[in-house]
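*Asks:* Structure, please.
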Amino acid sequence: MSPSSLRRRPPRIFALLLALTAGLSGCAVKRTVAPQTFMVPMSDGVKLATDVYLPPKVKPPYPTILVRTPYGKGVGKDLAGNLCPLGYAVVAQDLRGRFDSQGKPAIIFGNDGLGGHQDGHDTIRWVAQQSWSDGKLATWGGSALGIVQNMAAPDAPPALKGEVVIMAFSDFYHQAAYQGGVWRKELLEGWLKSQKLEDVNLPTFLDHPTYDAFWKELSAVARADKVNAPGVYIGGWYDIFLQGTINSFVTIQERGGPQARGHCFLVIGPIGHGALDPKIDYPRATQGPINLMAPMDLLAYWLKGEPDGVANLKPVNYYVMGDFEDKSAPGNFWRSADAWPPPAEVTPFYLHADHTLSRDRPAEDSKLTYRYDPQNPVPTLGGQNLFLAKGPVDQRPVESRPDVLVFTTEPLPEPVEVTGRLIAKLYVSSDCPDTDFTAKLCDVYPDGKSMLVTDGIRRASLRNSFEKPERLKPGEVYQVDVDLWSTSLIFNKGHRIRVAVSSSNAPRFEPNPNTGDPHPSPGRTRVATNTLFLSDKYPSQILLPLYNSTEGAGGKASGKPAVP
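*Replies:* Reported below is the predicted structural model:
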């Protein structure tokens, strides 16, 4: 089957992408292909259970798609049903210590290329040496199946020709475990317990609250120069690993080996790690490159030398979100670009004591104070979650709390597009030795609902370095930068831009006990009096990347929609 015929079926391929992202299968397949199961030896003698699916009615040798998973190698069945008829062999493998594979329980993702073993590298070599293999393979998968790809990519054997990495981190500490230096409680504890991996992993992760040698060994992005296979990195604006997807693309595109550098692709859509809750139907969301037309064409190019499907494919393809209620509003289209981030004017929007948000720098010395009680944290409402409701959820139920400071612009006279990385620069003090600060960016609709766009958090003691905590001194003012990761959204005319500042977002993040300890202890917490400074000397602000287009925020000129 040719790539052109495959393009006529984006809905099924998109379903396949989402199924693999969740570590599940459930989409229709072209045909059933029976596997052969092998126990593949690793360098230390441990054998990993591996299913091999070979194309029916096609003579070998074949290019291969490799999937390595902690969810059970049965996930390869549906993938093989779709890809084997196209002439690909499919290999699906249980990770070390999982399901039918040998090996003792170990740190998850620590044996795939970085860390104690190089199981990913050993498996790539094994595949390339088989009589049915043509010596070329690409890796595939989402979430955990994408993470193992990132971990195996540095110094991978030359048989690896490409990667399809869907919603995956490339730096365990910053992008998954301790975002902003704060333990991602809901994500890590929820996932580890759901996979019965908490006994070994959870105590170890909690024992390493700073970016130390343990975490540095599990950072693939720090070894981007050792990656010599191109990849397509697919993510979502509300995905738990959004910034990991973007950082993987940017670092390898700019610093990768000669076969990877300048040959990678990025696709970001209006999706989360699973369905948005409540459900929002963004127009044309599945009609752009995220429906997997581009990845399938890239596989054909990397493994079969068929360039037709990628000749006009731009390196960066992302969905510009907009007002999801007004179909005539600007936004809600796909845009293609040559690089990330796109051209933007990074503009400070200042927080004022009267709770307004504007481009005017504060002229008077002002400050606002609130009390943060870790026993009564601000509850999580939407955002980049796994088990909790995810996506752009209305924040009004928490914005009325006394420990949440809200700053809002006047209604916008014209649409404003924000596309790129966002940072909140907060000038703060606390009467406790440590505390956290959060920042949220919201799109306020004319009817008053305050829809979350993106948010972030930062541990105050890690304001200067994630490696070495520095305790706070009462009465001293500190700059704390909160990374809100990235987004692309057009605030419609008549809407307002809102920033909310607080010190907790639980259970997404573990509440800071305010004691100086990295994690809460039973009966050992303090209530913090935290102050946000709003003055010419201490101008708390959010830096918004305003999209730089010659024809405004409507997606014209260099921002031409990828889909009409």
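*Asks:* When you work out contacts or count neighbours from here on, use the C-alpha atoms and nothing else.
*Replies:* Fine.
*Asks:* okay but Thr245 is in contact with Asp171, surely?
*Replies:* No - assessed by CA atoms under 8 Å, Thr245 is found out of contact with Asp171, at 10.1 Å.
*Asks:* Between the two, point out the one with more neighbours.
*Replies:* Thr245 (28 against 25; other CA atoms under 10 Å).
*Asks:* Now name the helix or strand holding the more buried one.
*Replies:* helix 242-255 (DSSP states H and E).
*Asks:* With Leu66 instead?
*Replies:* With DSSP H and E as the test, Leu66 turns up in strand 62-69.
*Asks:* tell me what that strand is packed against?
*Replies:* strand 89-94, strand 133-142, helix 144-152 (3 or more CA pairs under 8 Å, 6 or more residues apart in numbering; DSSP states H and E).
*Asks:* so how far is Pro55 from Gly81?
*Replies:* Distance, Gly81 to Pro55, using CA to CA, to the nearest Å: 9 Å.
*Asks:* Which residues are in contact with each of those two?
*Replies:* Counting by CA atoms under 8 Å, 6 or more residues apart in numbering, the common neighbours of Gly81 and Pro55 are Val33.
*Asks:* what packs against the helix or strand following the strand holding Leu66?
*Replies:* Next along the chain after strand 62-69, taking DSSP H and E as the criterion, comes helix 76-83. Applying 3+ CA pairs under 8 Å, 6+ apart, one finds that helix 76-83 contacts strand 89-94.
*Asks:* Next, the second sequence, to be compared with the first:
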Amino acid sequence: MKIRTSFPYETTHQDVRIPLSDGTRLYARVWRPMTDEPVPALLEYLPHRLTDRTAPRDWQRHPWYAGHGYASVRVDVRGHGNSEGMPGDAYSPVELSDGVEVIEWLAAQPWCSGRVGMFGISWGGCNALQIAALAPEPLEAVVTVCSSDDRYDNDVHYSGGSVLAVDMHARAAAMLASEALPPDPLYAGDAWRETWLWRLEAVEPLVHTWLGHQTRDAYWRHGSVCEDYGSIRAAVLAVGGWHDPYRDTVLRLVEHLGHLPDDRVRGLIGPWPHQYPDRGLPPGPAIGFLQETLRWWDRHLKGIGPGASAEPKLRSWISDSHPPATVYEELPGRWVGDPSWPSPNVGFVSYGLADAGTRSRRAPSTGPEGTPGSPGTRAEDAAPVLVRSPLHTGLDAGRFRPSGDDADLPPDQREEDGKSVCFDFAVEQETWILGRPRVRLRLTSPTPRGQVVARLCDVAPDGASTLVTRGVLNFSARRGRDKAVEWTPGTTEDVDVELNGIGHAFEVGHRIRLAVSSAYWPWIWPQPGSEAGFVLDPAGSTLELPVREVTVDAITFAEPEQSEPLGVVIPLTLDGQRPERLVVRDVAQGEWRLEVNPRYGGTRDYPDGLEFTEDAVDTYTINESGPLSARTRSDWSLRLHRPELPWDVRIETRSEIACDATSFSTSDEVVCREGDEVVFHRTWERRIPRNAG
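*Replies:* Okay, here's the model as predicted:
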């Protein structure tokens, strides 16, 4: 990583309040080049508190852009950080309309040329796309990183129509804790306490809304730009990582933004996790991402430079075969370029499951009493097989949104493969895949509800199994995500499962493995009756791989560089840090528990005197007794302390989800203290009908 200390422009920064039409003022930090000439403005718009939580990351890029001739602006969403107003739902109409007003305010400033770009990662990448779909006139270019174009089926809530227990729960709990944080008196002034207490009365756990919409209804269609790609007029650079769950958005944007001129849409997918590609967090290699975006801004906001016209429309990383591990500093592989998406370099190749060379299997059975068969069944034995996975299948899935930590990625999949039905295909010549694999399965379900999970693995000659990609289908969503249709028990249907996109090269001598399971906890919430599994008929089932032509493409990137860091200090403590992922098995009780430390930051000392401490643990439990034993819990503890004021605030939250056959039960609690005084305490209990998820 190169730290840039000199730039074409000297810079300055100041904090301002941006007025909205209803009188609310949003807190903003503006970095500007010291010049008398108006310059374009770049906006990053988030709820994640610019004076503390995102401050270290903000200082890596906003001053860098200012040093290259842009006014770079970071704004807190209404009701968050030091912005006024009440917190609301993610991507609410109010949040998006506020964003449009901010863009128009920026364009009207005397230091702005009237041309605005918008960028962001995750939440900020999503609302950049959604605001682009509203087409405010000054917004001419967007860089969206690790974002979603489909809020229902490609976000933290649902996958294939199934509830994402692992991230719907964790995300809702994290947002509850975040929304309970107060404004900072150093920036908000004496009104901070009144504003805080006012906000707390309006806080509502987001899980109530998210679980209340279990099919793709109007709630999820709002903000999903896939509903109308044609509404986007700004130039779009879409960026993702193969280890980020949102990466398919990049492929869809490149495909569906064809109404834009040729140089106004580009896609870039690297080996990265849910992080900006210049931060150097594993897996790498990292790239000079700020330089890439600068060329984008220069072309579309200043009208200078060649822009993207000479580049492939999609640049992707193809990883080589590699042994399984939970972290890689860098993955082996290479960059490739494709002129469009779908690409003329990619064609689907079909593998019949009845033709698999080996198959680990469970013996055919008409009910739940089937017994395990022996691995290595020959392909000619293509009789239907019972798929009935243990309910704790999925504990080795890895983190849903990897962020560069040591336990993020899936370990060796042999144990998970042993709980699945597997179909292996020998790799006789190097095989590159790029895109979304597809599986068609002929299934017979003995119950009206259930789910199927398909994992694609790269199996080395020594048997090590590396997860490549995966996909999920809730049986009730098999005829569309907008409806819930129960399966008629005992009947046979063909279902299609689309796996997440990937770029991967299978090495000669390895095996391509399709592993099929009936459970995947805690990624997806198990369905009532799903412990019975289902019967799979290999004779009517296929795996289709998007096989890419093997090419040598001259694609390179500059070395990563950033501006000088903010100077946040992480103090050493005597307390040992809990493991990132800990699996506990209670043999006598038949219970499995996964404890996750999300590693959001620990204790940090800021240059402005703030001491910020946060600690969290997410727990996922399931019992062999049945799928209705599944439950989740998240505990958060946060402290904001300014010794010089003095100011000391603590927040503790608890969030739980459990279920029965007909309902989800949620329980949430928030306790806020100023010093030793409890200033707010509230609990919520809800029962939410289980109509699909």
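*Asks:* what's the TM-score here?
*Replies:* Once the chains are overlaid, their TM-score stands at 0.81 when taken by TM-score structural alignment, normalised by the length of structure 1; 494 aligned residues with a CA RMSD of 2.9 Å.
*Asks:* on that earlier part again, what does the strand holding Leu66 of structure 1 rub up against?
*Replies:* 23, 76, 87-95, 127, 132-141, 144-145, 148, 303-304.
*Asks:* In ChimeraX, select just the buried ones from those residues.
*Replies:* The ChimeraX command for the buried members of the contacts of strand 62-69 of structure 1 (criterion: 16 or more other CA atoms under 10 Å) is given here:
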select :23,76,87,88,89,90,91,92,93,94,95,127,132,133,134,135,136,137,138,139,140,141,144,145,148,303
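*Asks:* Map Pro63 of structure 2 onto structure 1.
*Replies:* Superposed on structure 1 with TM-score structural alignment, Pro63 of structure 2 falls opposite Gly81.
*Asks:* And that match, how far from Val406 of structure 1?
*Replies:* 52 Å.
*Asks:* Okay, strands next: where are they in the stretch 151-300 of structure 1?
*Replies:* For the stretch 151-300 of structure 1, the strands defined by DSSP state E, counting those that start in this stretch occupy 160-166, 178-179, 182-183, 231-238, 265-272.
*Asks:* Pick the most deeply packed of those strands.
*Replies:* strand 231-238 (a mean of 28; mean count of other CA atoms under 10 Å).
*Asks:* before we move on, the earlier item: where in structure 2 does the strand holding Leu66 of structure 1 align, residue-wise?
*Replies:* So strand 62-69 of structure 1 is aligned with residues 39-46, judged by TM-score structural alignment.
*Asks:* give the contact list for the alignment partner in structure 1 of Ala90 of structure 2.
*Replies:* In structure 1, Ala90 of structure 2 lines up with Ile108, judged by TM-score structural alignment. Applying CA under 8 Å, 6+ apart, we find Ile108 of structure 1 in contact with 197, 201.
*Asks:* Doesn't Ile108 of structure 1 lie inside a helix?
*Replies:* No - per DSSP: H, G, I helix; E, B strand; the rest coil, Ile108 of structure 1 lies outside any helix segment and is coil.
*Asks:* any idea how far it lies from Leu145 of structure 1?
*Replies:* 12 Å.
*Asks:* Around Ala382 of structure 2, how many other residues sit close by?
*Replies:* 17.
*Asks:* just the one 3 residues further on next, same as before
*Replies:* By the criterion of other CA under 10 Å, Val385 of structure 2 has 22 neighbours.
*Asks:* What's the separation between it and Val535 of structure 2?
*Replies:* From Val385 of structure 2 to Val535 of structure 2 the distance is 5 Å (CA to CA).
*Asks:* Same question for Gly305 of structure 2.
*Replies:* 59 Å.
*Asks:* And for Arg388 of structure 2?
*Replies:* In terms of CA to CA, Arg388 of structure 2 sits 8 Å off from Val535 of structure 2.
*Asks:* likewise Asp244 of structure 2?
*Replies:* 32 Å.
*Asks:* now Pro461 of structure 2
*Replies:* 29 Å.
*Asks:* Neighbour count for the two, which is higher?
*Replies:* It is Val535, of Pro461 of structure 2 and Val535, that has more neighbours when counted by other CA under 10 Å, with 24 against 11.
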